[in-house]
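J.: please find the sequence and the predicted model below.
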Amino acid sequence: MSFQLKILGSNSATPAYGRHHTAQLLNVQNHYFLIDCGEATQIQLSRYKCKTQRINHIFISHLHGDHYLGLMGLIFTMHLMGRQADLHIFGQKGLEEIIVTQLKYSGTVLNYTIIFRELNPALSEILFEDEWVEVKSFPLNHRIPCSGFIIKEKPKPYRIDKEKLPPNLSLVNIARLKKGEDIYDDQGNLVYKNRDLTLPPRKSRSYAYCSDTKYDETIIHYIKNVDLLYHEATFLLEREQWAEQTFHSTTEQAARIALLAEAKQLIIGHFSARYKDLTPFLTEARHIFNNTLLATEGEAIDVPDL
């Protein structure tokens, strides 16, 4: 099953050099999660042939414009395209008022319902879960209230080893095997050991999104051992003092967080418009954490379940 991250926008503050404001689309087993929604997000969704109407959950990390100014355009477009399904939006205090105000003064009554949940930027909370996946928030250290998000697959069933499966085993017993249980007869006697008929479950994958934040090691326990980590790296190391003053991070700071969290792979983004060439970002980050990628718009990063 899929676990794919699509980069829609990778720049901070202002668009520059063909780079757009922050936005990402995560597909987990056909759950489409939009994470932040900067200006031009709907254009990027169209450009990269993403299934916009399949987005049912939008997570906005904070209320700086480069992370949410594309939201109203997307909401209106979904309406004009005849959307009927509920849209769940998670954001900081004030976002619901922004949405309601724009709908009010444009005289718009949507075809669908927006279900808004206000984030608590001081807490880690479960925002969404079903039998396959869980989404949680966690606090980030930025100039205004800001939350990170971690999306995890739930434990997967054991896989049936078809070559060893006895003939005529009932569907009930097969379901028990998938749960990791042994098979007993009606008298309570062990008939089959689970380990003899199954293969280990496929890997449950995880993705952590660390939006705007200064260097802060307190987030590590939220993102420990994550398979894929996005951490902002607005500046190169030479501007570390400015990063501290503006509550942002440098390349090496993002890489250090990935190293301490024992992440499997790091993506850096939210690049300052002062930089045209991003090669030094990759060089500096890989000096600390080798398995680092740039957030390159249009690229898809797949997390295998092997």
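T.: Arrived safely, thanks for sending.
J.: hey, let's count contacts and neighbours off CA atoms from now on
T.: Will do.
J.: residue 152: neighbour count?
T.: 20 (other C-alpha atoms under 10 Å).
J.: report the contact partners of the closest residue to it other than its chain neighbours.
T.: Distances taken as C-alpha to C-alpha, 6 or more residues apart in numbering put residue 206 closest to residue 152, at 4.3 Å, once the chain neighbours are dropped. With contact taken as C-alpha atoms under 8 Å, 6 or more residues apart in numbering, residue 206 is in contact with 150, 151, 152, 153, 226, 227, 228.
J.: distance of the closest residue to residue 28 other than its chain neighbours from residue 256?
T.: Take residue 28 and drop its neighbours on the chain: the residue closest to it by C-alpha to C-alpha, 6+ apart is residue 3, 4.6 Å away. Using C-alpha to C-alpha, to the nearest Å, residue 3 is found at 25 Å from residue 256.
J.: ok, now residue 39?
T.: Residue 39 is 30 Å from residue 256, by C-alpha to C-alpha.
J.: these two: which is more packed in?
T.: residue 39 (25 against 18).
J.: helix, strand or coil for that one?
T.: coil (DSSP: H, G, I helix; E, B strand; the rest coil).
J.: next: residue 287.
T.: Per three-state DSSP, residue 287 ends up helix.
J.: tally up the residues packed near it, please.
T.: 14.
J.: kindly report the same for the one 3 residues further on.
T.: If you count neighbours by other C-alpha under 10 Å, residue 290 ends up with 15.
J.: and the gap between it and residue 5?
T.: 20 Å.
J.: need the contacts of residue 206 in a markdown table (columns: distance to residue 190).
T.: Shown next, in a markdown table, are those (distance: C-alpha to C-alpha, whole Å):
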| residue | distance to residue 190 |
| --- | --- |
| 150 | 41 |
| 151 | 38 |
| 152 | 35 |
| 153 | 32 |
| 226 | 38 |
| 227 | 38 |
| 228 | 41 |
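J.: now for those: which two are most distant?
T.: 153 and 228 (12.6 Å; C-alpha to C-alpha).
J.: next one for the comparison:
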Amino acid sequence: MAEFDINILGCGSALPTTRHLATSQIIDLRDKLYMVDCGEGTQVQMRHMRIKFSRLNHIFISHLHGDHCFGLPGLLSTLGMLGRTGELVIHGPKELENYLRPVLTIFCKGLPYEIRINTVDTYQHSLIMEDRSLSVYSIPLKHRIPCCGYLFVEKQKEAHILREMTDFYQVPVRMMQEIKRGADFITEEGEIIPNARLTHPAKPAKRYAYCSDTAFYPNIIPYIEGVDLLYHEATFAECDAARAKETFHSTAKQAAEIAKRAQVKQLVIGHYSARYENLSQLKQEADEIYTDTTLANEGMVISLS
């Protein structure tokens, strides 16, 4: 079972190529799946990567450019044909509903499951979804249209019981849940047994930040500071910095600068312009700022566990 994996389904930009697919990712957190963006080819990539459609309950759309959402109609239809019955929640800018409602009316009549659209304020950093496994926050980005990234924050697991110690102190089974949550144990004689003697701390909770598409925007740094993994768009090389500025995208060097300032633990770049057949230039420019930058690629699985 995956503890916290990021599956890269597509990492290209708007113009289709034979090298890269349109943007989409799947976050696998202990077999619960969360999709981020849904470009064309997403469901085919899910098949290639053997990702189970039935475990997907939330989709997060960053903005309404086609390379981030044109895969939605096909995916929604497929989920219906697979017999899905549980609710699917799609999070995204308010324009998302204007796009999806006609599609659902024309192509997805009679779906056996409910689709709920949760509108996200792309100009605010706020909690937009929470379940037992994680909390998801919006990250305001700077693009040509309303756009936001997403911060996925794993919830801290309970401590692990040290069975030999709880047996030694004869801790009743009914108290185990309280012990896991941090309670001390008081023996019949009144001795206080510290929780640290009865448990082993769980691994620290992980955080993943997804930032695509955006111009160089240092305002996001407080929201992503110290994350375990940052995915940041790097559409252009420095030789095309003027084009990046014009289209509200980032260069690889700018993505690395954000990672460096935010002191993130890992950086992965993607959303490559179709003009670059060889991505070594992007990696080299990013590495000059943030050492050991990783180039995203279709089929890549990055584990945070």
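T.: Ah, there it is. Note that the structure is a prediction, hence the values are computed from the model and not measured.
J.: out of the contacts of residue 206 of the first structure, which is nearest to residue 138 of the first structure?
T.: Taking C-alpha to C-alpha as the measure, residue 138 of the first structure lies nearest residue 150 of the contacts of residue 206 of the first structure, at 7.9 Å.
J.: before we move on, which element is that closest one in?
T.: strand 147-153 (DSSP states H and E).
J.: before we move on, what about residue 112 of the second structure?
T.: Here residue 112 of the second structure is assigned to no helix or strand, by DSSP H and E.
J.: grab the nearest non-local neighbour of it.
T.: Using C-alpha to C-alpha, 6+ apart, the closest residue to residue 112 of the second structure is residue 85 (5.5 Å).
J.: which parts of the first structure are helices?
T.: Taking DSSP state H as the test, the helices found in the first structure are 41-47, 71-80, 95-105, 171-178, 194-197, 220-223, 240-245, 251-261, 279-288.
J.: show me where the stretch 101-250 of the second structure has its strands.
T.: 115-119, 127-130, 134-140, 148-154, 160-161, 185-186, 192-193, 199-200, 207-211, 229-233 (DSSP state E, counting those that start in this stretch).
J.: deepest of these, which one?
T.: strand 229-233 (a mean of 25; mean count of other C-alpha atoms under 10 Å).
J.: and for the first structure, the residue most distant from the center?
T.: residue 187 (48.3 Å; C-alpha atoms, centre = their mean).
J.: for residue 64 of the first structure, see how far away that one is.
T.: The value you get for residue 187 of the first structure to residue 64 of the first structure, if C-alpha to C-alpha is used, is 65 Å.
J.: got it, and residue 210 of the first structure?
T.: Taking C-alpha to C-alpha, one finds residue 210 of the first structure at 15 Å from residue 64 of the first structure.
J.: so where is stretch 38-52 of the first structure in the second structure?
T.: Aligned using TM-score structural alignment, stretch 38-52 of the first structure spans residues 39-53 in the second structure.
J.: ends of that stretch, what's the gap?
T.: Distance across stretch 39-53 of the second structure, first residue to last, is 16 Å (C-alpha to C-alpha).
J.: likewise stretch 253-270 of the first structure?
T.: 14 Å.
J.: stretch 94-112 of the first structure too?
T.: 21 Å.
J.: which residue packs closest to residue 39 of the first structure, ignoring adjacent ones?
T.: residue 70 is the one closest to residue 39 of the first structure (C-alpha to C-alpha, 6+ apart), at 4.0 Å.
J.: so who does the one you found touch?
T.: Contacts of residue 70 of the first structure (C-alpha under 8 Å, 6+ apart): 37, 38, 39, 40, 41, 42.
J.: and which of those is nearest to residue 262 of the first structure?
T.: Of the contacts of residue 70 of the first structure, the one sitting nearest to residue 262 of the first structure (C-alpha to C-alpha) turns out to be residue 37, at 28.2 Å.
J.: distance check, residue 7 of the second structure against residue 141 of the second structure.
T.: 22 Å.
J.: which one of the two has more residues nearby?
T.: Ranked by neighbour count (other C-alpha under 10 Å), residue 7 of the second structure and residue 141 place residue 141 first, with 28 against 23.
J.: now do the contacts for residue 232 of the second structure.
T.: 210, 211, 212, 255, 267, 268, 269, 270.
J.: repeat for residue 24 of the first structure
T.: By C-alpha under 8 Å, 6+ apart, the contact set of residue 24 of the first structure is 5, 6, 7, 8, 9, 34, 35, 36, 37.
J.: so the fifth one sits against residue 43, correct?
T.: No - with contact defined as C-alpha atoms under 8 Å, residue 9 of the first structure does not count as touching residue 43 (10.5 Å).
J.: which one's more surrounded, the two?
T.: residue 9 (30 against 14).
J.: how about that one, what's its match in the second structure?
T.: In the second structure, residue 9 of the first structure lands on residue 10 (TM-score structural alignment).
J.: shouldn't its match be in contact with residue 272?
T.: No - if you go by C-alpha under 8 Å, residue 10 of the second structure and residue 272 don't touch, sitting 10.3 Å apart.
J.: you'd agree residue 71 of the first structure is up against residue 37?
T.: Yes - at 5.5 Å, residue 71 of the first structure and residue 37 qualify as touching, with contact defined as C-alpha under 8 Å.
J.: of the two, who's got more company?
T.: Taking other C-alpha under 10 Å, residue 71 of the first structure and residue 37 do not tie; residue 37 has more neighbours (29 against 21).
J.: contacts only, for that one.
T.: 21, 22, 23, 24, 60, 66, 67, 68, 69, 70, 71.
J.: now the second one: closest residue in space that isn't a chain neighbour?
T.: Yep, that's residue 22 of the first structure we're talking about. Nearest non-adjacent residue to residue 22 of the first structure (C-alpha to C-alpha, 6+ apart): residue 9, at 4.3 Å.
J.: what residues are up against that neighbour?
T.: Residue 9 of the first structure neighbours (C-alpha under 8 Å, 6+ apart): 19, 20, 21, 22, 23, 24, 38, 41, 44, 296, 297.
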